[in-house]
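# Structure, please.
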Amino acid sequence: MRLMISWCSCLVIFGLLRASHRASVVAYNITPSEPLFPNQTLVSSGNIFELGFFKLSGSENQYIGIRYKNLMPSKIVWVANRERPLVYKDRSAKLTIGSDGNLKLMDGQENIVWSTNVSSRSNHTSAVLLDSGNFVLQDENYAHIWESFEDPTDTLLPTMRLEVNVKTRVKKLLISWRSDSDPFPGSFSTGLTYETPPQIFTWNGSTPYRRGGQWDKSKFVGIPTMDQSYKSGYTVEQDTQQGTTYFSVKVYNIFGYLFIYSEGSVKLMYWDDRAMKWSKGWASANDTCPIYGTCGPFGVCNSLNSPICRCIYGFVPKSNEEWNSGNWTRGCVREMELNCQKNTSTLTSTNVKEDEFWQMSRMRLPDSADYVLDVEDEEGCESWCRRNCSCLAYSYVSTIGCMVWNKDLIDLREFPTAGEDLSVRVAHVKAGGSPHKAVIISLSTIAGIMFFAVFVFVLCKWKTGNLNKIRRLLDLVDTPEKSTKLTQGNAWQEQLKQDDSLELTLYSFDSILLATNKFSTTSKLGQGGFGSVYKGKLKDGKEVAVKRLSSTSAQGVEEFKNEIILISKLQHRNLVKLVGYCIEGEEKILLYEYLSNKSLDAFLFDSRKKAELDWGKRFQIIQGIARGLLYLHRDSCRRVIHRDLKVSNILLNEKMNPKISDFGLARMFEGTEVLVNTQKIVGTRGYMSPEYVMGGIFSERSDVYSFGVLLLEIVSGKKNTAMYDQGHLNLLSYAWQLWSDGKALDLTDVAMAVSSPLEVTRCIHVGLLCVQDHAPDRPNMLNVVLILSGESDLPQPRQPIFTFQAEMPNRSIPSQQESIWSVNTITNTVVEGR
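Model prediction:
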């Protein structure tokens, strides 16, 4: 009896071990004799992908599919039986190979739930999962006779292709899930169109939903960020002989995919090793404009406008009532009939003018061009269109050719940047303007412009008058000899008291001594080329930063005057506020608002404190600096060029909000004066633009260059001039090398967790655009602000060649130029004389 019990116990244990073995052992292929059961998984040789049975949360259905292995949450990239699920409790289901050599998914009752349908010449087929994520059925010679890449679901993996064939009309699409918990084919699909050039489309059923525009051999012109912003390797290949067009995407590595959500949006995702999560590399726009035909025929959509729809010039809403209520889908109609369509025989008459073409820029071109002509240039394109009255619009794109539209123009969109030019045929009288309407419009426009000009003129004159008063007062301190005269100091003080419009307070030197504890070393915040900065506390308890100009500095008086004149009237949340000054004897002192966190470099370049700057704070700082510069360049009464933007001139308040400081080197201009040549080169090594260092030419784009350097420093946590040990001349060359190698995120500070790779990549992209060698290639600050907020498209940067600033201090400067350099490592400096 004991022997029998012992033997039975052994059988039970053996059975349990066998079951456990079957549950824990992974398979590397499927054969007719070795099917795959629910407790097993088929794994690729490199352990990148696995195939197996799964169920979704909240569902009792069971499916078999492919997902990434060991990446959580694991993305399911392919489902075999999405239309016919198994019952989850059916543990006898299996994936096997039948006698005909096909893969078959069988339920517990031996019913075929899903199968491949190929004619195999061999009875010795097997199935394996490749490291690319492709599940293949192969014959005895390892030739692929079926593969999952040929039968996509909602996900496009690297090396996988979508395709259309114009001859057979076969189309392979990505088809969304019905919901996040139901892989049944949903309403939305994404793929290519049959036309030439092909377009990328998303359909809702058979109705167009989103459109990416025509392929121009590098990108889809309706989604300029898709290729240029993140170098994701989107490609379209055409086999003209077979009539097949293929679309594929390559990400930085195999751990990435493009897929369509159940609600119709498309996203590119990649695995972020640092954050250990899936991150978004690109996504279809989430505003109203991308919805196909939002503004109807001949309507233009611009998501930055309000309302977002407008009619093309020469067109009016088809229904004013609907248009005004926000229903734009019926679009616009021509306000005046084309002359060429009235009576073609009268076109030779001298009293009939030819139609004109109205050009629109930065456009997503209309859907479905009727012709693509092979002409040499845009003039040939226009000439052809002029000769053919049926041509309603044309666009010449050098990499595509001359596209012509003969039907209603649908799904037009205007971008802030990028896009293509589109020329639309309009009646000559409309192109020139209706005589009566033109007079009314012209008079109204002129009156408006004159009113605005007078307003701006009066405002600027008022401010100029105040500033001139300050200049006259500051002229009293041009020389130490003048400043020693007490009567002149009294005259200064009396004149200031009489000018109630000035918001600056004149402080006595005694009050400054009291506030700074007689400029004690314990109150000292920093030392610069033109003096020292101290923390002070006024009688009313207000804390201030006190900049005391050194009496031995030859250049200091001019910069001191400039700073008072310039920023006494500037008011912006991202500019340091000047609250007062003191001129007494030889003392020249400025008082600023005190910012508790001091300067950005105190955090950014401190190995212990830089961890306090997470990405959220850094991005907040970047945006704040950009808004402050935009105010200086465009929104203040006079345009201001800072000329010494650097990390130590960015101060931080208690909430880590940035404020631009040190306007001693800034220049102010009236009207449209934006380009200046100077013999006095001032600024900081590593931050100055090429045209400024080499030719003394500075403009708004010089500040943009400095901003680009500053931005890259904030992202990387490295100084621009401290990259020698890594084999690069400076940070710019290092950033460009990583960008060109597709490793942009490697630039990020190791002390910072990357919470938003999309924002980081966009910032690096903006930084490289800002440091382009040629000033016109750099964006202005308005475009920078729009780009940082995700509201603008980005061109591709070129390699910044100008990288020798680090060597400049050791080079001789021509004698006619006076060079002033400031030191980046000093917290509150303005400039430091050589």
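
# drop to CA atoms for contacts and neighbour counts, all remaining ones
Will do.

# wait, residue 203 sits on residue 192?
No. Counting by CA atoms under 8 Å, residue 203 sits too far from residue 192 to count as a contact (10.6 Å).

# So between the two, which is more surrounded?
Neighbours per residue (other CA atoms under 10 Å) separate residue 203 from residue 192, with residue 192 holding more: 23 against 18.

# structure for this one too, so we can compare:
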Amino acid sequence: MPASANFSGGALLPELTHRTHILGLKLYVIVLFFLLILLTTLLIFFICITKRRTPLKHSSGTIPLVSKDIIQVKTHRITVHDINNPKSEEEKEKVVSANIGWGRWYSLKELEEATRGFQEGNVIGEGGYGIVYKGILHDGSVVAVKNLLNNNKGQAEKEFKGEVEAIGKVRHKHLVGLVGYCAEGAQRMLVYEYIDNGTLEQWLHGDVGSVSPLTWDIRMKVAVGIAKGLAYLHEGLEPKVVHRDVKSSNILLDKKWNAKVSDFGLAKLLGSEKSYVTTRVMGTFGYVSPEYASTGMLNEGSDVYSFGILLMELITGRSPIDYSRPPAEMNLVDWFKGMVASRCGDELVDPLIEIKPSPRSLKRALLVCLRCIDLDVIKRPKMGQIVHMLEADDFPFRSEHRTRETDHDSSRTTVSIKVPYPTGHVELSSWR
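Sure, this is the predicted structure:
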């Protein structure tokens, strides 16, 4: 018989029926047992792989437009109620650590130590919303701590909620960054990145000497930065964010004169193509748009108007309302329009600017101002368009509404552009 016959099924069968030393079990029982274990293991492995490949369900949302100025921060949907009502301090820390966008939660003790007990010498800002302190955390990082005042029926809670909803989820080069917050008992505090060069208001209206460090070029850089920040709020987010309090004291500057829009306590979230009607107008006198002040109708056009006032402030170095000036000059808008109507645009430039702007650059800035404060909100440009207007070298000369006439005494071409004015239209003329 061939040797291979020893391995036939008939020869193996007696071997499988032999009893083994393992509990006296027959060999085929042990083989079946191990096969069962192997099949069970393979089944469990297959189930695990299938679950891992199943896509996780999550709430969908519009992804903001991405640019080099923006850093997206992934967040979980956590409400202010979750923060205010944790089961324990550990639970609060866990909730916050899951929400990277809102930063981390700081204890009241941590912020007291950082600001040296909220010492008066650490105050860097103050207003109706509360007091802002400079603070140094345990790791040596410098922050700005806003202690929201709770004087009137939960206003601090509203501002707290408004700020974290408005800027808690994104980082933008021209929006001040939210580092974290504190919510202990009735205390509501917001912790921001520290911007080390003060506010635009301080540089425009403070005692800076006979020559302003804010040159014309720096002022235009600041204007473009503000416009980019507001453009992202209006056009890069859904729901869009209307700031409602655009003014020079809410613009922070770093050492390189980069502008950062701050203070989102009054910010309002609006759905696409929607307006908001309120019976309580919020904002700062002198910056509030006429239609919002009279009707309570709020949309991004309100911020555009405020930006126009802010640009006037940058050009002239004057406050929107200044009662120390002659009656005809107290209201910046009225005086500004009157000077343009009288063709005295050169006299609008802040006398503290040592090197005056070129006629082309000045007329571009003047025209942007006038378009932003148009009484017809529909005719005001969007913030994205304003960025283009301020950055484009050929603006305002590329216009559908321009007229040309050749000056026969020279090779210059006169370009006249009509801009709105309460008594009709004013023509701005320039040469190239």
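
# and the closest residue to residue 637 of the first structure other than its chain neighbours, how many residues sit next to it?
With CA to CA, 6 or more residues apart in numbering as the measure, residue 460 is the residue that lies nearest to residue 637 of the first structure, at 6.4 Å, once sequence neighbours are left out. Residue 460 of the first structure is surrounded by 16 other residues when neighbours are defined as other CA under 10 Å.

# Where does residue 460 of the first structure sit, in terms of helix or strand?
When elements are defined using DSSP states H and E, residue 460 of the first structure is found to belong to helix 435-474.

# same check, this time on residue 341 of the first structure
In this structure, residue 341 of the first structure sits in helix 339-342 according to DSSP H and E.

# same deal with residue 491 of the first structure?
With DSSP H and E as the criterion, residue 491 of the first structure is inside helix 486-498.

# Same question for residue 39 of the second structure.
helix 27-53.

# if we can go back for a sec, which part of the second structure lines up with the helix holding residue 341 of the first structure?
Under the alignment (TM-score structural alignment), helix 339-342 of the first structure falls on nothing in the second structure.

# Residue 43 of the first structure against residue 51, yeah?
Yes. Residue 43 of the first structure is within contact range of residue 51, at 6.4 Å (criterion: CA under 8 Å).

# The first structure: matching residues for stretch 304-314 of the second structure?
Under TM-score structural alignment, the match for stretch 304-314 of the second structure is residues 704-714.

# Check how far the matching stretch sits from its aligned residues in the second structure, on average.
Following superposition, stretch 704-714 of the first structure is found to deviate from the second structure by 0.3 Å on average (mean CA distance after the TM-score superposition for the first structure).

# what's the helix holding residue 39 of the second structure packed up against?
Applying 3 or more CA pairs under 8 Å, 6 or more residues apart in numbering; DSSP states H and E, one finds that helix 27-53 of the second structure contacts helix 9-16.

# could you say what helices and strands the helix it packs on packs with?
Other elements packing on helix 9-16 of the second structure under the criterion 3+ CA pairs under 8 Å, 6+ apart are helix 27-53.

# How far off centre is the helix it packs on?
54 Å (CA atoms, centre = their mean, to the nearest Å).

# Same question for that helix: list its buried residues.
In terms of neighbour count (16 or more other CA atoms under 10 Å), helix 27-53 of the second structure has its buried residues at residue 27.

# Equivalent analysis for stretch 481-500 of the first structure, please.
482-484, 488-489, 492-493, 496.

# Adding distance to residue 77 of the first structure as columns, could you present these in a markdown table?
What follows is these, written out as a markdown table (distance: CA to CA, whole Å):
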| residue | distance to residue 77 of the first structure |
| --- | --- |
| 482 | 80 |
| 483 | 78 |
| 484 | 81 |
| 488 | 81 |
| 489 | 79 |
| 492 | 76 |
| 493 | 76 |
| 496 | 73 |
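
# from these, which is closest to residue 22 of the first structure?
residue 496 (91.9 Å; CA to CA).

# contacting residues for that closest one?
Taking CA atoms under 8 Å, 6 or more residues apart in numbering as the contact definition, residue 496 of the first structure lies against 502, 506.

# What is the equivalent residue in the second structure for it?
Alignment of residue 496 of the first structure against the second structure is given by TM-score structural alignment, with residue 96 as its counterpart.

# same question, residue 445 of the first structure
Following TM-score structural alignment, no counterpart is assigned to residue 445 of the first structure within the second structure.

# Roughly how far does residue 445 of the first structure sit from residue 437 of the first structure?
12 Å (CA to CA, to the nearest Å).
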